[in-house]
Structures are given as structure tokens and as C-alpha cells.
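Peer 1: Requesting a structural model of the entry that follows:
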Amino acid sequence: MTSPTELRVSKDRRTLTVTFPGHAPFTFPAELLRVLSPSAEVQGHSPEQRVTVPGKKDVAIMKIEPVGHYAVRITFDDMHDTGIFTWDYFHTLGHEQDTRWQSYLDELAAKGLSRER
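Peer 2: I've put the predicted structure just below:
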């Protein structure tokens, strides 16, 4: 996967825009990145272990650090920082954002959880 040409955090720290060469930018809400973090803490080590993370509607991005030439580590203001967001993951998430977000909302509803803290 080609590296993005730009990663830009919004002034309010609530969105991250990722631009790949020859592609329209993907804009990700911080909440989406937090609840779909590729970390073992969220994803588990198998699909059955995946965790539905509630209460992150107001989460913000504190910092982004490069990991080699293939990814970044995002630190959120709830101190979650174990997800390594690869370029492939951003690309896939960009194309599947609407579907994955709806699945997340459906999981919250099915489990009686809320986006609010």
C-alpha cells in the first residue's frame, strides 16, 4: 500500500483526514477511529473476542506518531494508544466506513450501550 500524502487532524481534534495519491481524501471521526481501533484491546485475538466500545462520542485525538513507514499510532484523549493504524487499514476503513459505522451502531443498540459517556 502506498503511503498517504497527508494526515491532517482538525483544529477541534475530532477528525482525521487521510489523503492517498490519486484518491479523494478520507475523513474519519475520532470516535470511529477509537471504537474501531485495530488494537488487541478492541479487536481481541479472534472475532469472538472483539469488544464493542461505548461512550466515545466526545473522544478527541491527542497525538499521532509514525510507526516505521507503514503506520501511525494514535493517542486519544481517553489515553487509548495501543492501536497501530496501517496505511492498508486506513484505506480499507475509508472504503467501508459507512458499513462499519452502521454495524457499530447496531451492536451498541443490541447490547443496550450508548455513544454517550
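
Peer 1: going forward, measure contacts and count neighbours with C-alpha atoms only.
Peer 2: Fine.

Peer 1: Just the element for the residue nearest to I84 when sequence neighbours are not counted, please.
Peer 2: Spatial nearest neighbour of I84, chain neighbours left out: R73 (4.9 Å); criterion: CA to CA, 6 or more residues apart in numbering. Here R73, judged by DSSP states H and E, is contained in strand 71-76.

Peer 1: to compare against the first, here's another:
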Amino acid sequence: MAAPTPTEIRLNRTERRLEVAFDDGSHFSLPAEYLRVESPSAEVQGHGPGQKTLVHGKRMVGITGVEPVGQYAVRLIFDDRHDSGIYSWETLHRLGREYETRWPAYLAELEAKGLSRDLRGRAAPRSEPA
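Peer 2: Okay, the predicted model is just below:
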């Protein structure tokens, strides 16, 4: 059985979401942050099992472009300059189907590692007077 194919892909920049409807009747509204932290790129997923990087600080990330890749995928361009993930139709459908389990697991992993969805600037150390 062939993987579902999108019938519509729409970028909602204001809400920072990618709306994807598939020919199997499913429809997903995928947050840009979720798509960014789950990017299928080697930068995020690594080159083998167990090499996935926990991406943090992306709460406010947006998608600036959606480019077709042949007849099987799109490349998403994020405003943090990440643009190397190729999201196949199968990947988009899986991310949509698994959002309800993947997202809470991601949030729990962030918390366990003391990381935040927000960017945090580091203050420069203050010099103490001599």
C-alpha cells in the first residue's frame, strides 16, 4: 500500500503552522517548532540509531518557505536558517499521526535535561572590583 499523498500543503505564517491534508482524508496542523525539532535532517537525526540531537530554544521559530522536492517531499526553510530537512510525504504523515505522543515526549526530555523551548541568552560574567 502506497503512503498517503498530500492534496494540500498550506503555510500559515501568522500561526507558525504547516497545514497538510492527505488523500486518505487525514489533515494535520503541524507547529513549526515541532517540525523544526523533529527535522529529518542529519543535523538533527544524526547518521545512525541513537544519534538524534535534542534541539531546544525553538519556541518562536517560523517557516519562511516550503519548496517542492520532486513528487515525493518538501524542503522546509526555517527562519533560524535551518533548511536541510527533506520532509517526505511519509514523514509528514507520520509526524502528524504521532504528534500526540512525540510532542509530550519531547517536552519531558527537555525538562529532564534542564533545557527550555525558549532561547536563553547567557549573561557575561561580571567583573568584581579588586
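
Peer 1: quick revisit: looking at structure 2, name the residue matched to the residue nearest to I84 of structure 1.
Peer 2: In structure 2, the residue paired with R73 of structure 1 is R75, using TM-score structural alignment.

Peer 1: again, but for P25 of structure 1
Peer 2: Aligned against structure 2 by TM-score structural alignment, P25 of structure 1 finds its counterpart in H27.

Peer 1: and if you look at I61 of structure 1?
Peer 2: I61 of structure 1 maps onto I63 in structure 2, with residues paired by TM-score structural alignment.

Peer 1: so the lengthiest helix in structure 2 aligns onto which residues of structure 1?
Peer 2: With residue count as the measure and DSSP state H as the assignment, structure 2 has helix 99-112 as its longest helix. Using TM-score structural alignment, the residues of structure 1 aligned to helix 99-112 of structure 2 are 97-110.

Peer 1: Which element, helix or strand, includes the residue nearest in space to the middle of structure 1?
Peer 2: Nearest to the mean C-alpha position of structure 1, counting by CA atoms, centre = their mean, stands L33 at 1.6 Å. If you go by DSSP H and E, L33 of structure 1 is part of helix 30-35.

Peer 1: Once aligned, what mean separation remains between that helix and structure 2?
Peer 2: In the superposition with structure 2, the average deviation recorded for helix 30-35 of structure 1 is 0.3 Å (mean CA distance after the TM-score superposition for structure 1).

Peer 1: where's A109 of structure 1 relative to E41 of structure 1, distance?
Peer 2: Separation of A109 of structure 1 from E41 of structure 1 (CA to CA, to the nearest Å) stands at 21 Å.

Peer 1: for V51 of structure 1, same thing?
Peer 2: Counting by CA to CA, the gap from V51 of structure 1 to E41 of structure 1 is 8 Å.

Peer 1: T75 of structure 1 now?
Peer 2: The value you get for T75 of structure 1 to E41 of structure 1, if CA to CA is used, is 14 Å.

Peer 1: Name the residue in these two with the higher neighbour count.
Peer 2: Just comparing T75 of structure 1 and E41: by other CA atoms under 10 Å the higher neighbour count belongs to T75, 18 against 15.

Peer 1: What are the boundaries of the helices in structure 1?
Peer 2: Listed from the start of the chain, structure 1 has helices (DSSP H) covering 30-35, 40-43, 87-111.

Peer 1: Looking at those helices, which one is packed in the most?
Peer 2: Looking across these with neighbours counted as mean count of other CA atoms under 10 Å, the highest average goes to helix 30-35: a mean of 22.

Peer 1: so how far is it from its chain's centroid?
Peer 2: The offset between the C-alpha centroid of helix 30-35 of structure 1 and the centroid of the whole chain comes to 4 Å, using CA atoms, centre = their mean, to the nearest Å.
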